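Student: test case, fold it:
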Amino acid sequence: MNTPFKPPMTDGVSPSCVHLPSLTAQPAFATHCTTILDFLIQKFPQISSEVWINRILAQKVYQDSGELVNMHSAYVPNSKIYYYRELAHEEHIPFEAQILFQNDHLLVVDKPHFLPVTPTGRFVQQSLLVRLKQQLNCEDITPIHRLDRETAGVMLFSLQPQTRHFYQTLFQDRKVTKQYQAIAAFRDDLIFPVDYQSHMVKGQPFFTMQEIEGPANSFTRIELLDVTHDLGQSLARYQLYPLSGKQHQLRVHMAALGIPILNDPFYPTVQLKADNDYSAPLQLLAQRIGFIDPITQQPVEYASQQNLIL
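Tutor: Modelled structure (predicted):
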């Protein structure tokens, strides 16, 4: 049995795959696409034709047969092509992650603020995943859960495709204990601990979340650790326990309580900053994570070496 072709990882970047649909399923391609280059230009209008031409000339686009795509390669319905994501210019992010634990199956990393976990938008080489693939020379590294670019702390990766689902299932079944720490405003009218819940959905802008009426699908326990009063401002350190895993859950819940996390650029209102503005990191830290390891069946706990200073 032949192994399906897939181009190798290059400089820590695994190839992206795109399917060429049948012409009956998407007849628009039948009119406008006779070559793979035609398809790529139409499929990705946000990427200039010059970029695709340069990638093809640089031999960075492959057919699933293993052949390189050239300027005249014919469009083949129901086939696949592979290409490497790259950016003309990418700002270096001057913060490094620390490896906390590694065995044959699991990699635990202490992620800094500002570093995205996976390649997305403006970041490819400057993502934690690509950096780790380069450092460990391992293409099979895959994140097991999410952590925002703005958030620092403990992040788990799978190293083995054969055992990845065991760890992913822990998160799906809520068998993972997660503890976060945050610094935010203090309200003396709130009685802690607070058990907060709401119904969260995608918001506007598209990269935010919002709360709407409906059955709760996000749950957080919030504990007050200590309070400081300085120059007329009251800030507090909180311990946060997300009992569900919605995107931006802790940030949304804290803002909804009137105590938004310090330096949050999205909640309660979006305040976009330059990518290279590192002056005010979000004061949210994924501090600790624990579970029964599905391979060893032993309880494990991993803790960040970072701290938030109140």
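Student: please make it C-alpha for all contacts and neighbour counts, starting now.
Tutor: OK.
Student: next, the distance between the ends of stretch 237-257.
Tutor: Criterion CA to CA, to the nearest Å; first-to-last residue distance in stretch 237-257 is 15 Å.
Student: buried residues in it, which are they?
Tutor: Using 16 or more other CA atoms under 10 Å as the test for burial, stretch 237-257 gives 237-256.
Student: likewise stretch 180-199?
Tutor: For stretch 180-199, a neighbour-count test (16+ other CA under 10 Å) marks Y180, Q181, A182, I183, A184, A185, F186, Y196, Q197, S198 as buried.
Student: not counting sequence-adjacent ones, nearest residue to H229?
Tutor: Leaving out its chain neighbours, the residue that sits closest to H229 by CA to CA, 6 or more residues apart in numbering is L235, at 6.5 Å.
Student: helix, strand, or coil at that neighbour?
Tutor: strand (DSSP: H, G, I helix; E, B strand; the rest coil).
Student: who's in contact with it?
Tutor: Residues near L235 by CA atoms under 8 Å, 6 or more residues apart in numbering: I183, A184, A185, F186, V227, T228, H229, L310.
Student: again with Q204
Tutor: Neighbouring residues of Q204 by CA under 8 Å, 6+ apart: Q210.
Student: could you also give me the structure for this next sequence, so I can compare it with the first?
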Amino acid sequence: MLNQGWVYRDRVKPSQAGLSVLDFYGQFYRHSTRQEWAERFENQQIFVDGKPATATQRLAKNQRLEYHRPPWEEPDVPLNFQILHQDLHFWIIDKPAGLPVLPAGNFLENTLLAQLKRQFPDETPVPIHRLGRGTSGLMILGRSPLGRQSLTRQLREHQITKIYRAVIPAGDYPDQITITTPIGKICHPSLGTIFAATADGLSAHSEMRVLERLAKVSRVEVQIFTGRPHQIRIHMAAMGFPLVGDRLYLPGGLPAIYKDANHSPLPGDCGYSLNAYYLKFQHPHQDKPIDFFSQLQASCLDF
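Tutor: This is a model prediction of the structure:
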């Protein structure tokens, strides 16, 4: 079944003024080739200030760009999620691995946000934070203005305790380890940029604890004290032991990049074993600590 299509909007920055429209899309949206972008001009899918654009048209500062993507068939994903807690101010849900939280790439309607809007159209709860598509487990949804404001503040000020469970390869690492490898953006041939371990990145802090050592893998628990994108995936890889099933991040914390971009792994790929297992924070209205445990971790980490 096709979705309804989507309009991607941009505004030209001063540094981008003078570029042709084709150069703009070719440079900043490298998920498509220049030939594919050129075909979209022929199909009148690209607009500048509301008018069909030509490929050679030069851009000026603050002009409005639109790419009208026609309807497409989205990949199948698990659309069911479990609601663990509901009150006037927030919800807690257990998200299955494979379900994207927000629209991106090939996902528009097969996302958690779209499902929430569809099931609760009159008062849609809003995700306070994200989980990667391949990550299962607990998410906080803000419902009331007070709930959204309080929980967003707690998240920003690192007052929410977040503990994950994961599976990594067996190794001689200690039972407990602190990882503070900085995380930032690096260049990527098809995505433009991607988050990875990099010396000039932002500070990041994770604490790993081994729960069980098996012959080939270890079950571990990771508490994160910062919320960098893909933090646990990058930190486990930086330690030398990427999450089992993670094709993207290599030992050292850099992404795998192949000569054939069509076969290079992407951040949204699934297959790794990571579960947002535990959350603790202050109730927005009652001002008391409250905590939750994921019900999905047993099957997610079954090895």
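Student: how much space between the residue nearest to H229 of the first structure and V252 of the first structure?
Tutor: 18 Å.
Student: please apply the same query to D275 of the first structure.
Tutor: Separation of D275 of the first structure from V252 of the first structure (CA to CA) stands at 22 Å.
Student: quick one: L102 of the second structure is in a helix?
Tutor: No: membership of L102 of the second structure in a helix is not supported by three-state DSSP, which gives coil.
Student: what does it correspond to in the first structure?
Tutor: Residue pairing (TM-score structural alignment): L102 of the second structure is matched to T118 of the first structure.
Student: and Q149 of the second structure, by the same measure?
Tutor: Using TM-score structural alignment, Q149 of the second structure lines up with H165 in the first structure.
Student: does its match fall in a helix, a strand, or a coil region?
Tutor: helix.
Student: what count of nearby residues applies to it?
Tutor: Counted with other CA atoms under 10 Å, residues neighbouring H165 of the first structure total 13.
Student: quick check: the aligned partner of the residue nearest to H229 of the first structure in the second structure vs L102 of the second structure, distance?
Tutor: The equivalent of L235 of the first structure in the second structure is V217 (alignment by TM-score structural alignment). Distance of V217 of the second structure to L102 of the second structure, given as CA to CA: 32 Å.
Student: residues touching R247 of the second structure, list them.
Tutor: Contact partners of R247 of the second structure, counting by CA under 8 Å, 6+ apart, are A256, P265, Y272.
Student: so where does the aligned residue in the first structure for it fall, helix or strand?
Tutor: Aligned by TM-score structural alignment, R247 of the second structure pairs with P265 of the first structure. In this structure, P265 of the first structure sits in neither a helix nor a strand according to DSSP states H and E.
Student: how far away is P265 of the first structure from S48 of the first structure?
Tutor: Distance from P265 of the first structure to S48 of the first structure, by CA to CA: 31 Å.
Student: do Y196 of the first structure as well
Tutor: Distance, Y196 of the first structure to S48 of the first structure, by CA to CA: 46 Å.
Student: swap in T142 of the first structure?
Tutor: 30 Å.
Student: these two: which has the busier surroundings?
Tutor: Legend: neighbour count by other CA under 10 Å for T142 of the first structure and S48, higher for T142 (21 against 12).
Student: got a list of what that one touches?
Tutor: L129, F157, S158, L159.
Student: which one of these has the most neighbours?
Tutor: S158 (25 neighbours).
Student: what about that residue, distance to V300 of the first structure?
Tutor: Distance, S158 of the first structure to V300 of the first structure, using CA to CA: 15 Å.
Student: next one: H92 of the first structure
Tutor: 34 Å.
Student: can you check K273 of the first structure too?
Tutor: Distance, K273 of the first structure to V300 of the first structure, by CA to CA: 38 Å.
Student: can you find the partner of H199 of the first structure in the second structure?
Tutor: By TM-score structural alignment, H199 of the first structure lines up with P182 in the second structure.
Student: next, count neighbours for whatever residue of the second structure lines up with S304 of the first structure.
Tutor: Applying TM-score structural alignment, one finds that S304 of the first structure aligns to S294 in the second structure. If you count neighbours by other CA under 10 Å, S294 of the second structure ends up with 22.
Student: list the contacts of S294 of the second structure.
Tutor: Per CA under 8 Å, 6+ apart, neighbours of S294 of the second structure: D94, G137, L138, N275, A276, Y277, Y278.
Student: the second one -> the first structure?
Tutor: In other words, G137 of the second structure. When the first structure is aligned by TM-score structural alignment, G137 of the second structure is paired with G153.
Student: and the helices in the stretch 151-300 of the first structure?
Tutor: Counting by DSSP state H, counting those that start in this stretch, the stretch 151-300 of the first structure has helices at residues 164-172, 249-256.
Student: got the ones you listed as TSV, with distance to T24 of the first structure columns?
Tutor: As requested, the helices of the stretch 151-300 of the first structure are exported to TSV (distance: least, CA to CA, whole Å):
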stretch	distance to T24 of the first structure
helix 164-172	36
helix 249-256	42
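Student: of all the ones you listed, which lies closest to I99 of the first structure?
Tutor: helix 164-172 (18.1 Å; CA to CA).
Student: next, the buried residues of that closest one.
Tutor: R164, Y167, L170, F171.
Student: and that helix, how far out from the chain middle?
Tutor: 17 Å (CA atoms, centre = their mean, to the nearest Å).
Student: what's the answer for stretch 216-224 of the second structure, then?
Tutor: Taking the mean of its C-alpha atoms, stretch 216-224 of the second structure sits 20 Å from the chain's own mean (CA atoms, centre = their mean).
Student: repeat that for stretch 142-156 of the first structure.
Tutor: The chain centre lies 6 Å from the centre of stretch 142-156 of the first structure; the measure is CA atoms, centre = their mean.
Student: now the end-to-end length of it.
Tutor: Taking CA to CA, the first and last residues of stretch 142-156 of the first structure lie 9 Å apart.
Student: cool, stretch 176-183 of the second structure as well?
Tutor: End-to-end for stretch 176-183 of the second structure, by CA to CA: 21 Å.
Student: cool, stretch 79-88 of the second structure as well?
Tutor: 24 Å.
Student: neighbours around the match of L102 of the second structure, how many?
Tutor: 21.
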